[in-house]
Structures are given as C-alpha cells and as structure tokens.
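Student: Turn this into a model:
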Amino acid sequence: MGRLIYTSITSLDGYVADEAGSFDWSMPDEEVHSFVNGLDRSIGTYLLGRQLYEVMTYWDSVPAEGEPPAILEYARIWQAADKVVFSRSLSEVTAPRTRLEREFAPAAVRALVEASDGDVSVGGANLAGQALKAGLVDELQQLLSPVVIGGGKRFLPDGLRLELELLEERRFGNGVVFLRYRVLKGS
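Tutor: This is a model prediction of the structure:
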C-alpha cells in the first residue's frame, strides 16, 4: 500500500505561484533538484490537475544532451511513472503513461493508493486541496523558498484544519527549507 503525498515548492508566505501564475521565483538549484529527485523516486503514480499537467509535459521531451545530471535524472523518474490527469476541459492527454479522468472521485483515489506498490503524488494546488479536504493525503512535503510574493495560488486551501507530525526538516545552501509532515488522521 502506498502513501498519498502532496509536495510543492512554495514561497515563505505559502504560495505556489504568484498573482500572474508565474513560479519562476521557485526554480530549484542543483542541490534542491537532486533532493527532489530522491523524494520522487518512490512515486509510482502522479495525480495532476490540468495546469500542472501542462507544465509537466516538458519532462516527457527533455533533451538528452546539455542538461545538468539532476534534470536528466528527474526526466527519467517522471517518464517511468504513471500519470492521471483530472480535467473537465482537456479533450485528451498526449503524454505517455497518462490517462484522463473527468472527476475527482475520493473513493477511486483511495482505492488507487491502497492498491499501489509505490507512493502516489498529488499535485496542483486545487487538486491537492480536494484530496486534503477528503482526508486522503498522508504526507505534506513543502520546500519553502526564501521569497515573499504577496499573493497568488495558495499551497493549502482556506478552511482546512489538520494536525501534523513533523517527520523531517532540512536546510539547503540557497536558503530553501524542506519540511515533511505526516497528516494525523481524524484531525
């Protein structure tokens, strides 16, 4: 049985993208990217909202030459995993190992996680918010960037209350801080 994990790079004030939808302030350096690769090695399936899927299709065609090792390694990790895209507006998905679902069905997601040999990642703040509110998320992993952006798309939805247990923390040379929490069920 896998775990459902929500991981994101955020600003210190809790945003995954600024008011214009940009996340260029969050680009990881080689050290942080290598660490994220380590986190994602256990992922067998990615659950994605439409916007994140559109961004992540980049990893299906990363050039084999001229990229740093961490980039090439992440591309291999991404390409080896299954993906499920939740969208009402996409007519199709074109990335390999990817299927389209029209509705987020908590019971189906729970069954997928329980049947999984690896962990399952939920990504995209809106989709992750639905999973959090449904009580499906087992872990939160946050990479806090040393920047305040003042508004945009929030990492966590308003109105959510969770009790958490800190499992791990790490500081990186560029000022990013990693926090890993277990979601205490019944909170």
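Student: drop to CA atoms for contacts and neighbour counts, all remaining ones
Tutor: Will do.
Student: Let me see the ranges of the strands in the protein.
Tutor: Shown for the chain, the strands assigned by DSSP state E span residues 4-11, 15-17, 43-49, 82-86, 98-101, 119-123, 139-145, 153-154, 164-171, 177-183.
Student: What helices and strands are in contact with the first one?
Tutor: Meaning strand 4-11. With contacts taken as 3 or more CA pairs under 8 Å, 6 or more residues apart in numbering; DSSP states H and E, strand 4-11 sits against strand 15-17, strand 119-123, strand 139-145.
Student: please give me the structure for this one as well, since I'd like to look at both together:
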Amino acid sequence: MTRVIMQAVVSVDGFIARPDDMPGPLFDWYGNGDVELTANDAGWTFHVSQASHDYVQPFWDAVSVTVIGRRLFDMTNGWNGVPGAGDHLVVVTHRPLPQEWLAQHPDAPFHTAGTVESGIARAAELAGDGLVCVCAGDVGGQAFTAGLVDEVFMDVAPVVLGEGKRFFGDHADAVLLQDPAEAVQGERVLHLRYRVRR
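Tutor: Predicted coordinates for the structure are as follows:
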C-alpha cells in the first residue's frame, strides 16, 4: 500500500523558505559533514554527518514519486527534467507546463494534475506500493488538510526566520499527530518523523 509522506527542511519557527522563496541558512547542514549524500539521478551530491546520511539516504532511495506545486517547478526549472527523488514527479498546476521546457525535456517522467487530490491519486497510481513524497508548503498543506498524508517528516534546522513560506502553507487545520516515530540528531539539524493520527 502506498504511503504518502509530507517532507521539507524547516526552521524552528515553522518556515521552509524566506518570503523571497530562498532557503537561506536552512540548507547549511547539507554541506557540514564528510559523508556523501546523493539524490537519485539528479546529480545532486551533499556532504552531511553520518547520522543525517543514515536517516536521509534510505528515505530518498525509497521515494517512488514526488509531488510538487507549480511554483517550485518554475523556481527550479523542473530540475531540468530529473526528479530529485523517485522515478516520477507530479506537478499540481492549473496551467500546462511550458512548451519550451517540454521540448527540451521530452523524456522527463513528469506528470500534471489540476488538483492536489488528483495529484496524490496519480502519484499513488505511479508508485504502486512505493513511497510518495509531497513537498511541504502550499500543496503539502492542502494534501495534509484533505487527509491524504500518512506521515510528516521534518528536518528542523536551528534557525529562526521570523517570516516566510510556512511548512503547512495556509491550509492546515488542527490535526493531532502521534508521538515522534523517530528523532535523529544530525549536525545542525534534527530529523523528526511523525505519523498522522487516524
């Protein structure tokens, strides 16, 4: 059965980016260790602590499909047609992907959906028994509020941003989570995993 995980790096005060969408010091821990961490075929290589590697690498390797919003797609240029994690990527958007981008990346395993619900359904279909990762923020918050998220993974950086893009966007209703299923201390990051209470 497919599991849907909502995930992002987050500040102590609950933000995943500054108001200008930049992560600022939230991602500093991706370069403060000596153990190599790799993301799928995207060509991303980081150097983290052993504890962070042992927590993050198996998670990234287990992701079958990633779900993102159109804003993240546009900011990253769709990661040049290669999902950061998983074999497929679903973009929740009300607009078609740019024709120029599609022409440059004709074999990109990217799919679109008009709603969060249809996006998660498409991702689950593509993932089979695999893991679906929905990025935190507006789309993740909508999925969470709709009851489509099974677990919440937070990589908490010891940073207070004061303002910015919220982990749950503007959509999260009050929901009880179970006690942390896992808490791993890395170097300048705390990895937390919560199951959603049903």
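Student: coming back round to it: could I get the helices and strands packed on strand 4-11 of the first structure as JSON lines with distance to residue 151 of the first structure and mean neighbour count?
Tutor: Shown next, in JSON lines, are these (distance: least, CA to CA, whole Å; neighbours: other CA atoms under 10 Å):
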{"stretch": "strand 15-17", "distance to residue 151 of the first structure": "7", "mean neighbour count": "24"}
{"stretch": "strand 119-123", "distance to residue 151 of the first structure": "19", "mean neighbour count": "25"}
{"stretch": "strand 139-145", "distance to residue 151 of the first structure": "14", "mean neighbour count": "22"}
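Student: Format those strands as TSV; extra columns: distance to residue 92 of the first structure.
Tutor: Below are these laid out as TSV (distance: least, CA to CA, whole Å):
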stretch	distance to residue 92 of the first structure
strand 15-17	25
strand 119-123	19
strand 139-145	30
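Student: which stretch among those comes nearest residue 100 of the first structure?
Tutor: strand 119-123 (14.5 Å; CA to CA).
Student: got JSON lines for the strands of the first structure, with distance to residue 25 of the first structure too?
Tutor: Formatted as JSON lines, the strands of the first structure follow (distance: least, CA to CA, whole Å):
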{"stretch": "strand 4-11", "distance to residue 25 of the first structure": "8"}
{"stretch": "strand 15-17", "distance to residue 25 of the first structure": "9"}
{"stretch": "strand 43-49", "distance to residue 25 of the first structure": "21"}
{"stretch": "strand 82-86", "distance to residue 25 of the first structure": "25"}
{"stretch": "strand 98-101", "distance to residue 25 of the first structure": "28"}
{"stretch": "strand 119-123", "distance to residue 25 of the first structure": "18"}
{"stretch": "strand 139-145", "distance to residue 25 of the first structure": "8"}
{"stretch": "strand 153-154", "distance to residue 25 of the first structure": "14"}
{"stretch": "strand 164-171", "distance to residue 25 of the first structure": "18"}
{"stretch": "strand 177-183", "distance to residue 25 of the first structure": "15"}
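Student: Identify whichever of the ones you listed lies nearest to residue 31 of the first structure.
Tutor: For the strands of the first structure, the distance to residue 31 of the first structure is smallest for strand 164-171, at 10.7 Å, taking CA to CA.
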